[in-house]
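Participant: here is a sequence with its predicted model. Questions after.
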Amino acid sequence: MHRRDFISGALASAAAGLWLPAGAADSVQARTVLVVGDSLSAEYGIARGSGWVALLEQRLAKEKKPWKVVNASISGDTTAGGRSRIGSLLAQHQPAVVVIELGGNDALRGLPLQSTADNLRNMVQAAKKSGARVLLLGMQIPPNYGQAYARKFAEVFVEISREQRTALLPFLLKGIADDADATRMFQADRIHPRAEAHPRILNNVWPALEPLLR
């Protein structure tokens, strides 16, 4: 085949949506969603494959969206732990989207809110610098930790999102932790959601995440 014929054929196929340059299909398939979280995303106390991150991966596959999910969540992790790991995770997985679900353990330990904010800010900035889009998953804590602390803790996520111009889900456990009978959706420790709650968690995450996948 002459060079002109090859180019003409390639252009015609591309116009018809039938041709991609070598490696282009692979690059589409390689797009990654990286989830950096704690026990709420690490399937603590529930069967493997039943947590919201696994359900997200199943949903993407079912809808034939060209994304894969890497769950880098660790039970008990804090924002400081996430901050220490984010650089190596970004280098290893080169994600196009980063979902940050951290902060709950900071609050449970009564850590300074400024420290939590600084760590979240650092993670968001690192992810954005790598070229990834970011979704920050906010958390709220019961008022028995102190109403002022609880209010200011929830505001941290809003402030970081606004400051860094990144996507935000204000409350990951909306409709679960604030349910009329919230205890029925939680394990015996009243901290970790039961498997039955995780489809609802994904339903909370999806509207905030899906625009970042387009």
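Facilitator: Done, it's in.
Participant: please make it C-alpha for all contacts and neighbour counts, starting now.
Facilitator: Fine.
Participant: centroid residue for this protein?
Facilitator: V99 (2.3 Å; C-alpha atoms, centre = their mean).
Participant: separation between that one and S8?
Facilitator: Distance of V99 to S8, given as C-alpha to C-alpha, to the nearest Å: 43 Å.
Participant: same thing with T79?
Facilitator: 54 Å.
Participant: okay, these two: which has more neighbours?
Facilitator: Ranked by neighbour count (other C-alpha atoms under 10 Å), T79 and S8 place T79 first, with 27 against 12.
Participant: test my guess that that one contacts T116.
Facilitator: Yes - using C-alpha atoms under 8 Å, T79 makes contact with T116 at a distance of 6.1 Å.
Participant: what's the overlap in contacts for those two?
Facilitator: Contact with both T79 and T116 is made by residues 103, 106, according to C-alpha atoms under 8 Å, 6 or more residues apart in numbering.
Participant: strands of this protein, start to end?
Facilitator: Taking DSSP state E to define them, one finds strands in the chain at 32-37, 68-71, 97-101, 133-137, 167-169.
Participant: now render those as TSV, adding distance to F186.
Facilitator: Formatted as TSV, the strands of the chain follow (distance: least, C-alpha to C-alpha, whole Å):
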stretch	distance to F186
strand 32-37	18
strand 68-71	22
strand 97-101	18
strand 133-137	19
strand 167-169	20
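Participant: count of neighbours near R59?
Facilitator: Per other C-alpha under 10 Å, the neighbour tally for R59 reads 14.
Participant: kindly provide the distance from it to F171.
Facilitator: For R59, the distance to F171 equals 21 Å [C-alpha to C-alpha].
Participant: put this next to the previous one:
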Amino acid sequence: MKFCLNRKTPYSVISGLLLVLTVWGCGSSDTKTNTTTTPAEQAASKPDSPAKKQTILFYGNSLTAGYGVEPSQAFSALIGKKVDSLGLNYRVVNAGLSGETTAGGKSRIGWVLRQPVAIFVLELGGNDGLRGLPLADTRKNLQAIMDTVRQKSPQATIVLAGMQIPPNMGTSYTKEFRGMFKELADKNKAVLIPFLLENVGGIPKLNQPDGIHPTPAGHKIVANTVWKVIRPLLK
């Protein structure tokens, strides 16, 4: 099952970066605000003790970005709503970029981590696998991203989203790809989501007509899968 598009143009990459930096730069942390909204909406929102809010950063590709659904329907936004409903002292930032590979994620991580984070959810690697990129390179890139997080936010909890790919690239590649996430999670003492698309991947009614991206109903299931892992980490 495929779940990402090809990388966008450089202008789109720049726009994605500017969106994340604008959200952080304006310091908006109103518990009613969806952090996946536009910069204008973020700037217009009413701050609510921004200095006291801790950040949950979702860093990934089109799954995190919520391709094909409304921003408020993406699983990261749904996590934000769960956080708000419980009155927890966190804000959710969506730093997803459609088409992102681990190499792309490595190149922009320094831009994104302009402020410290409490929880860093890393959802990358799927596009590497679908393209059959060398897994040694994917490992190095994911490790470099986590190393940067440790350097810039030493106290952050890293959550690594495990992914799976169809056997198009061969049984050995597919098996090694699947096991790579647990190996990296164990090595870095990160919290593992075994398979982000559990009970969603490959189910037509839970995916958009392209057979790639989850529907709003699919995102709800993904959000529940992620929430089971993240909720115990929130103080």
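Facilitator: Happy to help now that I have it. This is a predicted model, so every value here is computed, not measured.
Participant: re the thing from before, identify the residue of structure 2 aligned to the residue nearest to the centre of structure 1.
Facilitator: Counting by TM-score structural alignment, V99 of structure 1 corresponds to V121 in structure 2.
Participant: now S115 of structure 1
Facilitator: Using TM-score structural alignment, the partner of S115 of structure 1 in structure 2 is D137.
Participant: what residues of stretch 61-76 of structure 2 count as buried?
Facilitator: Using 16 or more other C-alpha atoms under 10 Å as the test for burial, stretch 61-76 of structure 2 gives 61-68, 71-76.
Participant: before we move on, the earlier item: got a list of what the match of V99 of structure 1 touches?
Facilitator: Under the criterion of C-alpha under 8 Å, 6+ apart, the neighbours of V121 of structure 2 are 56-59, 158-161.
Participant: of those residues, closest to I203 of structure 2?
Facilitator: Taking C-alpha to C-alpha as the measure, I203 of structure 2 lies nearest A161 of the contacts of V121 of structure 2, at 19.3 Å.
Participant: just give me the neighbour total for the closest one.
Facilitator: By the measure other C-alpha under 10 Å, the count of residues near A161 of structure 2 is 22.
Participant: contacts only, for it.
Facilitator: 121-124, 181, 192-196.
Participant: if you rank these by neighbours, which is first?
Facilitator: L124 (29 neighbours).
Participant: please report the distance of the alignment partner in structure 1 of G105 of structure 2 from V158 of structure 1.
Facilitator: Mapped onto structure 1 by TM-score structural alignment, G105 of structure 2 lines up with G82. Distance of G82 of structure 1 to V158 of structure 1, given as C-alpha to C-alpha: 19 Å.
Participant: so who does G132 of structure 2 touch?
Facilitator: Under the criterion of C-alpha under 8 Å, 6+ apart, the neighbours of G132 of structure 2 are M169.
Participant: do that again at 10 Å, thanks
Facilitator: Residues in contact with G132 of structure 2 (C-alpha atoms under 10 Å, 6 or more residues apart in numbering) are 126, 168-170, 173-174, 177.
Participant: try L172 of structure 1
Facilitator: 40, 101, 136-140, 200-205.
Participant: what's the closest of those residues to I74 of structure 1?
Facilitator: Of all the contacts of L172 of structure 1, I74 of structure 1 sits closest to L40, with 9.0 Å by C-alpha to C-alpha.
Participant: you'd agree that closest one is up against Q187?
Facilitator: No - using C-alpha atoms under 10 Å, L40 of structure 1 is not in contact with Q187, being 11.8 Å away.
Participant: any shared contact partners between the two?
Facilitator: Residues touching both L40 of structure 1 and Q187 (C-alpha under 10 Å, 6+ apart) are P193.
Participant: from the contacts of G132 of structure 2, which land in helices?
Facilitator: In helices, defined here by DSSP state H, the members of these are 126, 173-174, 177.
Participant: max pairwise distance over those residues: which two?
Facilitator: G126 and Y173 (12.8 Å).
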